[in-house]
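> for reference, the sequence and a predicted model appear below.
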Amino acid sequence: MEPVIDQACAAALYSADDAGLDTGASLLAADPSADAAAHRRGEEFVRRAWERGWQPADVVRFVRRELDEGGAALVAALITAETARYDRLPPRWADQIAELPAPAPRNRPDRFGYASALLELYRLLLRLPATEPVGPPPGRASEGPHRPPAHGEPRMLTRIRALLAKAEATGFPQEAEALTTKAQELMARHSIDEALLAARTHGGDGPGARRIGVDAPYESAKAVLLDAVASANRCRAVWDSDLGFSTVVGFEADLEAVELLFTSLLVQGTAAMTTAEAGQRAAGRKRTKTFRQSFLMAYAQRLGARLAADTARVTAAAGAGGDDAPGDLLPVLAARDVAVTDAAERMFPRTTTSRVRGVNDAEGWTHGTAAADRARVGGRSPGIDR
């Protein structure tokens, strides 16, 4: 006779209706001796996700998006149990596991409800598509472009992180602008220093990749903002709208800068949008969705143009005013750009472009553009003409 867990999975996981789910949950709820086997089966599904290129944060984000917070808590418990079996985890996994939601307690609120939620989660995990890996799964050594980062964080990145945290926390726009400007200057200089050091020593690893969540609502505007930040920092971003994340390809120092700056600019932009929206409501406006979409898209487009201009300015200044003549610096940076493009095209040989829709609110666009101007980064050069 088949074990209860096999019967339950056969009934629930390969059918699209609730009847099969109820049958499987009833089988598990009626047999407490099957609990351990049921959770081992879940850990197996999580292990398969690693083999398909997923990482802990990706799985939790996708489960939360497709199910709910309860499903995210269930999968967090499975991830914690599954990853505990490894002596060593891939780079950045420890941070992702530390940020998991609190694991769901077993068999709560009742055995049937818990078993039903568990099987619904397993149904989703079973159907996770394969995705391009951005690092090795647990138990495998790093290879190719996915080598682990150096131990510890460079002091420059620690300073950048502190500056951006202060920019997000301050209530004074001028102070936030000054702090973010200084952070961007340090990012650009750090990237150039890393490139020159690698060229001189003939060392350094090739491009790597990391995933950054692009969460609802207004995912398209957020993806455009991330793409702008990535491009300005010599990286490439590829958005998967179905899975809810972008994969950013670039050199390690640049990847760190992209994630830090994108997160900070999104926080600043959301705060500015909330303030502008409050003013619109005070004036009697009721519709807000189109305002927010247009605001964030304008914010992303405007910052993209500014960041690109600032990167060019900082690069030119570094080549002209430092120990390295432009003739030495520009070929080094060009070679890194080619390496990033080649790596991105190997990882994603079949990308497509799509037209962004729903940007039709003039007030939202105007306020978003103004917010991007206030979040000016990269230097004190004159602003871009409207």
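Arrived safely, thanks for sending.
> CA atoms for contacts and neighbours, from now on please.
OK.
> what residues does the closest residue to residue 233 other than its chain neighbours make contact with?
Spatial nearest neighbour of residue 233, chain neighbours left out: residue 254 (6.0 Å); criterion: C-alpha to C-alpha, 6 or more residues apart in numbering. Shown in contact with residue 254 (C-alpha atoms under 8 Å, 6 or more residues apart in numbering): 187, 191, 233-235.
> recalculate using a threshold of 10 Å.
187-188, 190-192, 194, 207-208, 230, 232-235, 248, 260 (C-alpha atoms under 10 Å, 6 or more residues apart in numbering).
> same question for residue 104.
Neighbours of residue 104 in contact, by C-alpha under 10 Å, 6+ apart: 69-78, 114.
> please apply the same query to residue 231.
Contacts of residue 231 (C-alpha under 10 Å, 6+ apart): 225, 237, 248, 250, 258, 304, 307-308, 311.
> distance of residue 364 from residue 280?
Look at residue 364 and residue 280: by C-alpha to C-alpha, to the nearest Å, they are 9 Å apart.
> same check on residue 118?
44 Å.
> give me the more crowded residue out of the two.
residue 118 (22 against 17; other C-alpha atoms under 10 Å).
> isn't the more buried one right up against residue 40?
No - using C-alpha atoms under 10 Å, residue 118 is not in contact with residue 40; the gap is 11.8 Å.
> this is the other structure I want to compare:
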Amino acid sequence: MGINSTYVRGNNANSGGCPTDGDSVLHALTAAYERGWQPADIVHMTRRSLGAAEVRLAVWAIMYEARLSKAVERAPRSWLSHLRAIREQHTDPGHFASTALQRKAVAQLWRELPPLPAEAPPPSKWAEYRADTAADPSPVGPADAKVLGRIRGLLAKAESTDFVEEAEIFTAKAQELMTKYAINAALLDARTNTSTEIVSRRIHVENPYIKQKVQLLNQISDANRVRTVWIEEVGMATAVGAPIDVGQVEMLFTSLLIQATRALRDAGADAADASSARAFRRAFLYGFAVRIGERLRQAGERATAAAAQESSFTVAEVLPVLASRSEAVEAEVTRLFPSTRLVRSRGSFDANGVRAGRAAADRANLRRHDGTDDRRLEAG
């Protein structure tokens, strides 16, 4: 359903929203939707490129368009998840004043957004009513959503506590639940000859130290059979994998970013000048990311052996199952991004920062839920 200019203009005049030339903003928004962009992506790019006033305008336009297109009744559940996240993070501006300059900047930015692989159909492709009327906008199944909810709860507790010991217990338990569930789900698919479902989900990465944060995301993804494709010009990565694996990557990335930021703050970066301090922080985050990746891969090997021991499969039988899933992921990455190329990190880093980052990674979540220190990320 497209935007009817007369309808928008009349509503703007009566509601006290954006002035009549707000039509250009709405047309630019719906055109961006047609090129693969989704609501949260639009907010991210507006915040990355413009200012707070333009972000408020973006939120207004997104919510206004959602009412025009009857998103509540027609949008895919993943689209509703975007709208819900925007409502949680931003106050609906409702009636507000925007300048012609702000509207022009927003419209121009959105018109110039490059095409993205579509993760969900745009409003023009929605049916009159959504066939799936479930209230939960989660893109995963009910069982997965339940497990992911428990994981989120545990990680939220780990991030909110000031006690390291307590945070380690909560995070270790969360990782135990997710690791076991992910491997068991793959084995269940193999037993029932169920084809592997592969999804893609965009992850927004914010400044500062964006390259080091992407390095952390790549390390987490690599350890969990997920491929990430980084689109530098828009500050977004696309994670491709099984739903449960992509969910695990998202949550670990968010949680470990919080832990890395806290560890970096505690480590300090006393230096004679700001440049040296920035070099230390970049190196710290790089060292943290590399060491976390090493630990996650080691944990994955142990978890695979433990899952095989608890099932009727042997390790020799489990590995081809996981390899098959990885092949499906690679095929989907090739379909979505046929011209991608592998880019490896280059350059030198502050040696003290790297050492401090690796040490912080070694301290992250070292204990199992029984309190013993065996430097494991999963409970095998």
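Structure's in. What do you need? Note that the structure is a prediction, hence the values are computed from the model and not measured.
> please enumerate the shared neighbours of residue 364 and residue 280 of structure 1.
Common neighbours of residue 364 of structure 1 and residue 280 (C-alpha under 10 Å, 6+ apart) are 288, 291.
> for the residue most central in space within structure 2, which non-adjacent residue is spatially closest?
Centroid-nearest residue in structure 2, with C-alpha atoms, centre = their mean: residue 203, separated by 3.2 Å. Excluding the flanking residues, the one nearest residue 203 of structure 2 by C-alpha to C-alpha, 6+ apart is residue 237, at 5.1 Å.
> for burial, what's the neighbour tally of that neighbour?
21.
> ok, residue 40 of structure 2 next?
That count, for residue 40 of structure 2 with other C-alpha under 10 Å as the rule, works out to 21.
> and it, how far is that from residue 80 of structure 2?
10 Å.
> over to residue 17 of structure 2?
Distance from residue 17 of structure 2 to residue 80 of structure 2, by C-alpha to C-alpha: 23 Å.
> repeat that for residue 375 of structure 2.
Counting by C-alpha to C-alpha, the gap from residue 375 of structure 2 to residue 80 of structure 2 is 40 Å.
> so for those two, which sits in the more crowded spot?
Higher neighbour count among residue 375 of structure 2 and residue 80: residue 80, with 22 against 15, using other C-alpha under 10 Å.
> how about stretch 229-246 of structure 2, aligned to which bit of structure 1?
Stretch 229-246 of structure 2 corresponds to residues 238-255 in structure 1, going by TM-score structural alignment.
> can you show me the helices along structure 2?
5-15, 22-34, 39-49, 52-68, 71-74, 77-89, 100-111, 142-160, 164-191, 210-222, 243-267, 274-310, 315-336, 351-363 (DSSP state H).
> want to throw the contacts of residue 104 of structure 1 into JSON lines with distance to residue 218 of structure 1?
Below are these laid out as JSON lines (distance: C-alpha to C-alpha, whole Å):
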{"residue": "69", "distance to residue 218 of structure 1": "20"}
{"residue": "70", "distance to residue 218 of structure 1": "23"}
{"residue": "71", "distance to residue 218 of structure 1": "23"}
{"residue": "72", "distance to residue 218 of structure 1": "21"}
{"residue": "73", "distance to residue 218 of structure 1": "25"}
{"residue": "74", "distance to residue 218 of structure 1": "27"}
{"residue": "75", "distance to residue 218 of structure 1": "26"}
{"residue": "76", "distance to residue 218 of structure 1": "26"}
{"residue": "77", "distance to residue 218 of structure 1": "30"}
{"residue": "78", "distance to residue 218 of structure 1": "30"}
{"residue": "114", "distance to residue 218 of structure 1": "32"}
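> so which of these wins on neighbours?
residue 75 (28 neighbours).
> touching, it and residue 97? I think so.
No - Residue 75 of structure 1 lies out of contact with residue 97 (C-alpha under 10 Å); the separation is 11.5 Å.
> shared neighbours, these two?
Common neighbours of residue 75 of structure 1 and residue 97 (C-alpha under 10 Å, 6+ apart) are residue 56.
> so residue 4 of structure 1 touches residue 41, yeah?
No - the pair residue 4 of structure 1 / residue 41 is not scored as a contact, 11.7 Å apart, by C-alpha under 10 Å.
> now do the shared contacts for the two.
residue 35.
> buried set for the match of stretch 229-246 of structure 2?
238-239, 243-255 (16 or more other C-alpha atoms under 10 Å).
> which position in structure 2 pairs with residue 165 of structure 1?
Using TM-score structural alignment, residue 165 of structure 1 lines up with residue 156 in structure 2.
> for residue 139 of structure 2, see how far away that match is.
21 Å.
> with residue 190 of structure 2 instead?
For residue 190 of structure 2, the distance to residue 139 of structure 2 - C-alpha to C-alpha - is 22 Å.
> try residue 182 of structure 2
The value you get for residue 182 of structure 2 to residue 139 of structure 2, if C-alpha to C-alpha is used, is 16 Å.
> thank you, goodbye.
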